[in-house]
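**Student:** Return a 3D structure for these sequence lines:
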Amino acid sequence: MTILIDKDQVIAGPTLVPAAHDLARDAGAELTIGLVNNMPDAALKATERQFMKLLLAAAGSRRIRFHCFSLPSVKRSPEAKWHVESEYSNLSDLERGKFDGLIVTGAEPIAPELDQEPYWRDLTNLIDWAKINTRSTIWSCLAAHAAVLHLDNIERRRLPAKCHGIFDCGVVTDDSLTRSAPAPLKVSHSRLNEIAESDLVQAGYQVLTRSEEAGVDVFVRQYASRFVFFQGHPEYDALSLQREYLRDIGRYLARERENYPRLPVSYFDAPTEEKLIRFERKAAHQRHPALSNELPALNLRADIGAGDAAAVLFRNWLRYLGADADASMSVR
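**Tutor:** Presented below is the predicted three-dimensional model:
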């Protein structure tokens, strides 16, 4: 399914675009971008909306033809499978089309190693295709880890504790992608593993941003396509980390996980953190799913700036994608 994103449009979902918009190719410069959305079922629809809103905020007056895909080998519930089959384009259409840019998300791991995942062959085929068939591709979170493993055999490393929260990241390399970026960039991270900066540099990757607490954030490598890697989640909205944290509390209370989740870093305000610490103590003694009904009201810090840094980075990414299109328009 094709969606046309422009500055006058409110994006609610991938089906809510008037058919007439599909005829507006000659109204100005356009970019064709695909999202290969492999996120878990619970986050599937939220992820497509978040990326559409992020692109809408970054596009300015430029129009974007936006296509959603998902790897067919990602395991889905019947409901999520129906959504993908009825609302998304077939992955085979990706190879037949001409895409300026591609965004690829991670999937929920179910195997001990990435190269043992059921979707591994589909994903590596996509990586190889994107190298020569896009102007630039973004690999987000687990997809970034999978891509560098396939491309350069760089293994990710297990963290002693989950990297989860809003982290201040600084620009360490001058690059068009980070031009006019706020200082610091506040970025959402949510992962159990990391890629070591030393491994990336040794293999020829260029690190653009990093956090003292979370490590490498954005890094790049040039092939025929410019590959951009995010260890974090640029698409996350203000409540994404809260939803994950509450999900993990629920799994702990239901004894689906052994350890109580840590508080997201620099996310909740101080009074909320105090309430949640007291709730954790209670949960350790009264571990039962019904206890989730006693969770306190949650308030976020006022300075989390969710999405602000990502909007700048994606605006610069779209400018990179559109450089050739703008040049061709200027000589008409």
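**Student:** switch to C-alpha atoms for all contacts and neighbour counts from now on
**Tutor:** Fine.
**Student:** Contacts only, for residue 25.
**Tutor:** With contacts defined as Cα atoms under 8 Å, 6 or more residues apart in numbering, residue 25 is in contact with no residue.
**Student:** Centre of the chain to the longest helix along the chain, how far?
**Tutor:** The residue-count maximum for a helix in the chain (DSSP state H) belongs to helix 308-330. Using Cα atoms, centre = their mean, to the nearest Å, we find the averaged C-alpha position of helix 308-330 to lie 18 Å away from the chain's own average C-alpha position.
**Student:** Mind listing what's buried along that helix?
**Tutor:** Within helix 308-330, the residues that qualify as buried are 308-322, 325, counting by 16 or more other Cα atoms under 10 Å.
**Student:** Also stretch 176-189?
**Tutor:** Within stretch 176-189, the residues scored as buried using 16+ other Cα under 10 Å are 177-178, 181-182, 185-189.
**Student:** here's the other one to compare against:
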Amino acid sequence: MPIKIPDQLPATDILRSENIFVMSAKRAASQEIRPLKVLLLNLMPKKIETETQFLRLLSNSPLQVDVELLRIDNRPTKNTPTEHLDTFYRQFEMVKHRNFDGLIVTGAPLGLVQFEDVLYWEEIQAILTWAKGHVTSTMYVCWAAQAGLKLMYDLPKRTRKEKLSGIYTHRVHNPHHPLLRGFDDTFWAPHSRYADFSPEFLSEHTDLDILATSDQAGVYLAATKDKRNVFVTGHPEYDAHTLHNEYMRDLGEGMEPKIPVNYYQDNDPDKPPVASWRSHGHLLFANWLNYCVYQQTPYDLDHFSEDQFTKDD
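**Tutor:** Got it, this is the predicted structure:
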């Protein structure tokens, strides 16, 4: 089934060119089903690129998904046209009176910034607190995972000495967990972060189910027992060239970055990268939409209640 997004959104033509079913609002309204209402809080500077990446993963489901885009920072940006933001993005004040089936909070280029120094930290706190009573399941990606752990468990910011960048292999720890259904015992996933998520630290300081880890990258996937909060420390949404673009950007800024590991053919940046994580990324989002959102959410969102959720699978 399709995702429902505005016809004028740049992602629409891109996804249709990839043979992804994108439905117009008029056609969606004629179907006698209730689409899942998913809110995407986009914290990345290149919003068009990021929204397209997440919409691609949300499309791989038999469910109809109605996606709304949310922004948090009203300052002008050099990476996204103001017209695009004004046309397609909502402010939190416009949606906070409503309930949603799902919320995705993207990463942000804030790996070396302390939480209290983030310009919109109070707004992040307000939205994540609001989600407890208005969203069935929230997925936190990369920096957002660190922010979510801070707000839910008061965990301090833990920063690596060197940036983690590349494609890493991960082990599945609970193959029967709904989020991992269909996963191989090991799988590849991209990382691009300074944050440190060690299994030992999260096991000691949280009650999360730790679902997938890497010897090099630490925890990749974890969730609360009621599946209402899912933490993804990497970037399953990344395109094949996203890490390459980040690497070239850092080179251009004189940062002397290390070559992303397990990424380029023969570890040579002059050769094209190999995308080895697409199947896992699509499966993760399909599982989240089905088992954490669709199977848990009320049919009538106006009757949303935290009391409906249990810790049972």
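**Student:** Could you report the TM-score for this superposition?
**Tutor:** The TM-score (TM-score structural alignment, normalised by the length of structure 2) is 0.82; 284 aligned residues with a Cα RMSD of 2.6 Å.
**Student:** what's the matching residue for residue 240 of structure 1 over in structure 2?
**Tutor:** Using TM-score structural alignment to pair residues, one finds that residue 240 of structure 1 aligns to residue 242 in structure 2.
**Student:** which residue ranges form the helices in the stretch 201-313 of structure 2?
**Tutor:** 242-252, 278-287 (DSSP state H, counting those that start in this stretch).
**Student:** Rebuild those as CSV, extending it with distance to residue 59 of structure 2.
**Tutor:** As requested, the helices of the stretch 201-313 of structure 2 are arranged in CSV below (distance: least, Cα to Cα, whole Å):
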stretch, distance to residue 59 of structure 2
helix 242-252, 20
helix 278-287, 8
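**Student:** can you tell which of those helices is closest to residue 77 of structure 2?
**Tutor:** Judged by Cα to Cα, the one of those that comes nearest to residue 77 of structure 2 is helix 242-252, at 17.3 Å.
**Student:** how much does that closest one stray from structure 1?
**Tutor:** Using mean Cα distance after the TM-score superposition for structure 1, helix 242-252 of structure 2 ends up 1.1 Å from its aligned counterpart in structure 1, as a mean over the superposed pairs.
**Student:** Quick one: list the elements packing against that helix.
**Tutor:** Taking 3 or more Cα pairs under 8 Å, 6 or more residues apart in numbering; DSSP states H and E as contact, there are no helices or strands that helix 242-252 of structure 2 lies on.
**Student:** and that helix, which residues are buried?
**Tutor:** 242-244, 247-248.
**Student:** ditto for stretch 98-113 of structure 2
**Tutor:** Going through stretch 98-113 of structure 2 with 16+ other Cα under 10 Å, the ones that come out buried are 99-107, 110-111.
**Student:** where along the stretch 101-250 of structure 1 do the strands fall?
**Tutor:** With DSSP state E, counting those that start in this stretch as the criterion, the stretch 101-250 of structure 1 has strands at 101-104, 136-140, 157-171, 185-194, 206-211, 215-222, 226-230.
**Student:** Using TSV, lay out those strands together with distance to residue 329 of structure 1.
**Tutor:** As requested, the strands of the stretch 101-250 of structure 1 are exported to TSV (distance: least, Cα to Cα, whole Å):
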stretch	distance to residue 329 of structure 1
strand 101-104	19
strand 136-140	20
strand 157-171	32
strand 185-194	33
strand 206-211	31
strand 215-222	26
strand 226-230	22
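**Student:** of all those, which lies closest to residue 54 of structure 1?
**Tutor:** Set against residue 54 of structure 1 and scored by Cα to Cα, the strands of the stretch 101-250 of structure 1 come closest in strand 101-104, at 12.0 Å.
**Student:** pull the longest helix from structure 2.
**Tutor:** As far as residue count goes, and with DSSP H defining each element, the longest helix of structure 2 is helix 121-134.
**Student:** Just give me the mean distance for that one relative to structure 1.
**Tutor:** In this overlay with structure 1, the average offset of helix 121-134 of structure 2 from its partner residues is 0.9 Å by mean Cα distance after the TM-score superposition for structure 1.
**Student:** Can you state the residues of structure 1 onto which that helix aligns?
**Tutor:** Matched against structure 1 by TM-score structural alignment, helix 121-134 of structure 2 falls on residues 120-133.
**Student:** Other residues contacting that stretch?
**Tutor:** Contacts of stretch 120-133 of structure 1 with the rest of the structure, by Cα under 8 Å, 6+ apart, involve 71, 73, 95, 98-99, 102, 114, 136-137, 147, 150, 223-227.
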